[in-house]
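> Provided below for reference: sequence and predicted model.
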Amino acid sequence: MTGNPEAPKAAHGGHAHGANHDHGQVVTTSNERRIRFVLIFTAGYAIVQAVGGYLSGSLALIADAGHMVSDAAALLLALIAYRIARRAADSQRTYGFHRVRVLAALANGATLLLLVAWIAWEAVQRINAPVEILAGPMLIVALIGLAVNVAGAWILWSGNRGDSNLRGAFLHVIGDLLGSVGAIAAAIGIMLTGWTVLDPILSVLVAGLVVRSAWGLVSDSIRVLLQAVPRGVDKIEAERGLASLPGVAEAGHFHAWTVTDETSVATVHVSPAEGTDPLSLPPLVSAWLKERYAIDHVTVQVDPPGKLNTKHD
């Protein structure tokens, strides 16, 4: 809906919206099924890896086992989030429950960062006090883990990459995959040189590779929850661009935020130029914001000429 054809004054004092009022987001059964499969693989292998790490004395395996236990919990949280997000919007939650997925993504990233800190701490202890490591069993378990994690990463990568919940699960699996690669490298290095210190050193390197992805997931989730402008949107530039549209005399009080991974919302005030029909501005403004910034839902308030600059954001 782009205006109220029944009463022109509504365009001055009320709001007019973009064409699409459907706030619902698709929670695909395909994404949910992918995470369920990976959860089963992850939980099952975590047990194998924990036993193998304990028997071989490998920190790389023990750390990765702990990582996978954390991942299993995060994947379970992601599944719960999908179930909740599927619930329909109601009068109290008009945008539905889809931000639960953002909360789950935030939890995934935060737990990953905590686990990285634990791995780094344990690695320092092992460097200061090396322990005996059975490289043969360590290598076998790590190779199995690599195969499991490659399969899990492929399953998640082939899903919807715009879903932060699925992306969080994918990053966890990538962290596991890197852990398996590190454990394989450490096992081979120990077999060839006898340097058991390679195990904690490679654990630290793997942890460092995970930090960047985990922090990106956390920061993106925080941006959504704080209702920061979507990436690529500039408030000042948007107001200037709107003010340059034909029929628009002034534009201001622009606000934009992200509701879920795939939906952005904006509100803006505009004033009509002399001789311009106020009801023509909402669809014009909505279309421009959709094309320029891919904003899905726009609320446009048309103010009388000369009144816009007296308002405050």
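Thanks, I have it. Numbers count the residues shown, from 1 in each chain.

> make it CA atoms for all contacts and neighbour counts henceforth
Will do.

> helix or strand: which one has the nearest residue to Val102 once chain neighbours are set aside?
Spatially, and ignoring its direct neighbours in sequence, Val102 is nearest to Ser221 (5.8 Å; CA to CA, 6 or more residues apart in numbering). The secondary structure element spanning Ser221 is helix 198-225 (assigned by DSSP states H and E).

> so which bits of stretch 20-34 are buried?
Of the residues in stretch 20-34, 23-25, 27, 31-32, 34 count as buried by neighbour count, 16 or more other CA atoms under 10 Å.

> quick check: of these, which lies closest to Arg161?
Distance to Arg161, by CA to CA, is smallest for Asn31 among the buried residues of stretch 20-34, at 9.7 Å.

> show me what counts as buried in stretch 197-216.
197-204, 206-207, 210-211, 213-215.

> ok, back up a step: buried sites along the helix or strand following the helix holding Ser221?
Later in the chain than helix 198-225, the nearest helix or strand by DSSP H and E is helix 235-243. Across helix 235-243, burial judged by 16+ other CA under 10 Å covers 238-239, 242-243.

> go ahead and confirm Gly96 touches Ile84.
No. Taking contacts as CA atoms under 8 Å, Gly96 lies outside contact range of Ile84: 9.4 Å.

> looking at the two, which has the bigger crowd around it?
Of the pair Gly96 and Ile84, Gly96 is the one with more neighbours under other CA atoms under 10 Å, namely 20 against 17.

> reformat the buried residues of helix 235-243 as CSV; add distance to Gln125.
Below are the buried residues of helix 235-243 laid out as CSV (distance: CA to CA, whole Å):
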residue, distance to Gln125
Ala238, 53
Glu239, 55
Leu242, 59
Ala243, 61
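
> second one coming, line it up with the first:
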Amino acid sequence: MTDLTSRLSTPHDHVFLGDSHERNERRTWLVIAITATMMVAEIVAGNIFGSMALVADGWHMSTHAAAMLIAAMAYLFARRNVRNPRFTFGTGKLGDLAGFASAVVLALIALLIGWESLIRLYNPVAISFPQAISVAVLGLAVNLLCAWLLRGDHHHHHHGHDHHDHDQHGGDNNLRAAYLHVLADALTSVLAIAALVMGSLYGLNWMDPAMGIVGGLVIARWSVGLIRDTGRVLMDYLPEGEDLPDEIRAAIETGSDRITDLHVWQLGPGHHGAIVSIRSDAPQSLQAYRDRLAHIHDLSHLTIEVEAG
């Protein structure tokens, strides 16, 4: 009985960052700069001109700037420690950890929006419609620009195989978290504009807090989805529809070769690891087994164990 172990390449590294890591990092910092500039301008202008709407929107933008700072710092730390041997499987999953934290912040923002809207619903305040609409339109324009900058492969992720398309598996959840924060801000602006226009034209002031509640519920739903997806990656859970284990079995289990133990997990955006234990009456070379799996492009870290008998 023989027991052999092999890894995918020699020498072996653990660089499991996404293909667009540096691009996404640059764009996240740019969005933070735009958001922070807009935030300061609104707060300063609001204080100069006595506009509470401007001041409030400025501080609201600060919460999203802080959340996006989590994403930017995660990109920076992951890149700087990409070859740090103390990270056993690299820093590819740091983006998922940051995405999880951002999702929690997003959930808290949704809760605050909903609570403030309920208070406004039962205790209405006077609204300066022209000024409020102007602020909402300006905020929407900035958010749409930031959303355009943060567009990317969080929408679509191809597994690297001609016959598979996985929209949600293996994407950059750190970028997705930053994108959702911008999208949440844009949604609140759109709903606010609609409510303010209706209030200005028809006197339906109650629509402003009502739209706030709707926006809070939508944002909460986004945050729950992000918490679920990032949590799965952090817990090494393979979502339904992830067919890497089936592909590995199909490639290895020919003739007398049988897989007795198989572990597959995500290491980072577009990167997966696998430990494959094989039992065979006629064991082949480790290189032969590696060659069988070479077509699986997302398989970045591979350990193979072969047992005769």
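Now that the structure is in, tell me what you want to look at. Just so it is clear, the structure is predicted and the values come from calculations on it, not from any experiment.

> could you report the neighbour count for Glu122 of the first structure?
16.

> where does the alignment partner in the second structure of it sit, in terms of helix or strand?
Following TM-score structural alignment, the counterpart assigned to Glu122 of the first structure within the second structure is Glu116. Secondary structure assignment for Glu116 of the second structure, by DSSP H and E: helix 94-122.

> have a look at how far, on average, that helix is from the first structure.
In the superposition against the first structure, helix 94-122 of the second structure averages 1.1 Å from its aligned positions (mean CA distance after the TM-score superposition for the first structure).

> what is that helix packed up against?
helix 52-80, helix 173-202, helix 207-234 (3 or more CA pairs under 8 Å, 6 or more residues apart in numbering; DSSP states H and E).

> with respect to burial, which of these scores highest?
Sort those by mean neighbour count, taking mean count of other CA atoms under 10 Å, and helix 173-202 sits at the top with a mean of 22.

> which residue range of the first structure does it align onto?
Alignment of helix 173-202 of the second structure against the first structure: residues 164-193, by TM-score structural alignment.

> likewise stretch 89-98 of the second structure?
Using TM-score structural alignment, stretch 89-98 of the second structure pairs with 95-104 in the first structure.

> quick one: distance of that stretch to the chain centre.
In terms of CA atoms, centre = their mean, to the nearest Å, the centre of stretch 95-104 of the first structure is set 11 Å apart from its chain centre.

> enumerate every residue touching Tyr237 of the second structure.
By CA atoms under 8 Å, 6 or more residues apart in numbering, the contact set of Tyr237 of the second structure is Trp265.

> can you list the helices and strands packed on helix 94-122 of the second structure in CSV and add distance to Thr37 of the second structure?
CSV is the format used below for these (distance: least, CA to CA, whole Å):
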stretch, distance to Thr37 of the second structure
helix 52-80, 10
helix 173-202, 15
helix 207-234, 24
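
> sorry, back to before: map the residue nearest to Val102 of the first structure across to the second structure for me.
Match for Ser221 of the first structure (TM-score structural alignment): Thr230.

> name the residues that touch the longest strand belonging to the first structure?
Secondary structure of the first structure per DSSP state E: the longest strand is strand 248-260. By CA under 8 Å, 6+ apart, the surrounding residues in contact with strand 248-260 of the first structure are 25, 95, 98-99, 102, 224, 227-230, 235, 238-240, 242-243, 264-273, 281, 305, 308-309, 312-313.

> now which residue in the second structure aligns to Ser70 of the first structure?
Counting by TM-score structural alignment, Ser70 of the first structure lines up with Thr63 in the second structure.

> and the gap between that match and Leu244 of the second structure?
As judged by CA to CA, to the nearest Å, Thr63 of the second structure and Leu244 of the second structure stand 39 Å apart.

> do Ala195 of the second structure as well
Relative to Leu244 of the second structure, and taking CA to CA, Ala195 of the second structure is found at 47 Å.

> same question for Ala101 of the second structure.
28 Å.

> same question for Leu140 of the second structure.
Taking CA to CA, one finds Leu140 of the second structure at 41 Å from Leu244 of the second structure.

> test my guess that Ser70 of the first structure contacts Thr111.
Yes. Between Ser70 of the first structure and Thr111 there is a contact under CA under 8 Å: 7.1 Å.

> Val276 of the second structure: which element?
Using DSSP H and E, Val276 of the second structure falls within strand 271-280.

> quick check: next helix or strand after that strand?
helix 286-292.

> for that following helix, which positions count as buried?
286, 289-290.

> of those residues, which is the nearest to Ala33 of the second structure?
Arg290 (45.9 Å).

> which position in the first structure aligns with the closest one?
Residue correspondence to the first structure (TM-score structural alignment): Arg290 of the second structure is matched to Pro283.

> pretty sure its match contacts Ala11?
No. Shown here, Pro283 of the first structure and Ala11 do not form a contact pair, counting by CA under 8 Å, at 11.4 Å.

> Ala89 of the first structure and Ala81 of the first structure, how far apart?
15 Å.

> nope, Gly13 of the first structure is what I meant
For Gly13 of the first structure relative to Ala81 of the first structure (CA to CA), the value is 39 Å.

> and what of Tyr293 of the first structure?
For Tyr293 of the first structure relative to Ala81 of the first structure (CA to CA), the value is 28 Å.

> count the neighbours of Met1 of the second structure for me.
6.

> one more: Trp257 of the first structure?
When neighbours are counted by other CA under 10 Å, Trp257 of the first structure comes out with 21.

> returning to what we had before: just the buried residues of stretch 20-34 of the first structure: which are in helices?
31-32, 34 (DSSP state H).

> which ones are touching Ala78 of the first structure?
35, 101, 104-105, 165-166, 169.

> change it to 6 Å
Shown in contact with Ala78 of the first structure (CA atoms under 6 Å, 6 or more residues apart in numbering): Ala104.

> do you know how far the match of Arg290 of the second structure is from Thr193 of the first structure?
70 Å.

> same thing with Asp220 of the first structure?
For Asp220 of the first structure, the distance to Thr193 of the first structure - CA to CA - is 43 Å.

> hmm, who's touching stretch 82-90 of the second structure?
14-15, 91.

> could you dump those into CSV and include distance to Leu191 of the second structure?
Shown next, in CSV, are these (distance: CA to CA, whole Å):
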residue, distance to Leu191 of the second structure
His14, 45
Val15, 42
Thr91, 38
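
> please pull up the equivalent of Phe129 of the second structure in the first structure.
In the first structure, Phe129 of the second structure lands on Ala135 (TM-score structural alignment).

> test my guess that that match contacts Ile188.
No. The criterion here is CA atoms under 6 Å, and Ala135 of the first structure misses it with Ile188 at 7.2 Å.
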